[in-house]
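J.: coordinates only, sequence not included:
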């Protein structure tokens, strides 16, 4: 049971990390795009 919980947490954190990096990339790109447009 403990191993299952650990593996579930690991999978959850990996997915969360990937989603966070994906969102950060989108936000950074949008922010840089706005900066280059002079907004």
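T.: Looks like it came in fine. For clarity, every value in this text was computed on a predicted model and none was experimentally measured.
J.: going forward, measure contacts between C-alpha atoms and count neighbours the same way
T.: Noted.
J.: how about residue 22, secondary structure?
T.: Under DSSP: H, G, I helix; E, B strand; the rest coil, residue 22 falls in the helix class.
J.: any idea how far it is from residue 29?
T.: Distance, residue 22 to residue 29, using CA to CA, to the nearest Å: 11 Å.
J.: put this beside the first:
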């Protein structure tokens, strides 16, 4: 039971990292584009 939960946590962690790395360029893009467009 605990082992299954640990596996779930590890996969969830990798999923969060994947989402973070996918979204980070968009966040950085909006941060850098907004001041230059004003």
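T.: Everything's here; your move. All values derive from a computational prediction rather than experimental measurement.
J.: common neighbours of residue 22 and residue 29 of structure 1, please.
T.: Common neighbours of residue 22 of structure 1 and residue 29, counting by CA atoms under 8 Å, 6 or more residues apart in numbering, are absent.
J.: spell out the residue ranges of the helices in structure 2.
T.: 2-37 (DSSP state H).
J.: grab the most central residue of it for me.
T.: residue 20 (1.2 Å; CA atoms, centre = their mean).
J.: from residue 35 of structure 2, how far off is it?
T.: On the measure of CA to CA, residue 20 of structure 2 and residue 35 of structure 2 end up 23 Å apart.
J.: swap in residue 21 of structure 2?
T.: 23 Å.
J.: and residue 31 of structure 1, how many neighbours?
T.: Around residue 31 of structure 1 there are 13 other residues, counting by other CA atoms under 10 Å.
J.: tell me the counterpart of it in structure 2.
T.: Here residue 31 of structure 1 is matched to residue 31 in structure 2, going by TM-score structural alignment.
J.: stretch 3-12 of structure 1 against structure 2, how far on average?
T.: Compared with structure 2 after fitting, stretch 3-12 of structure 1 has a mean deviation of 0.5 Å; criterion: mean CA distance after the TM-score superposition for structure 1.
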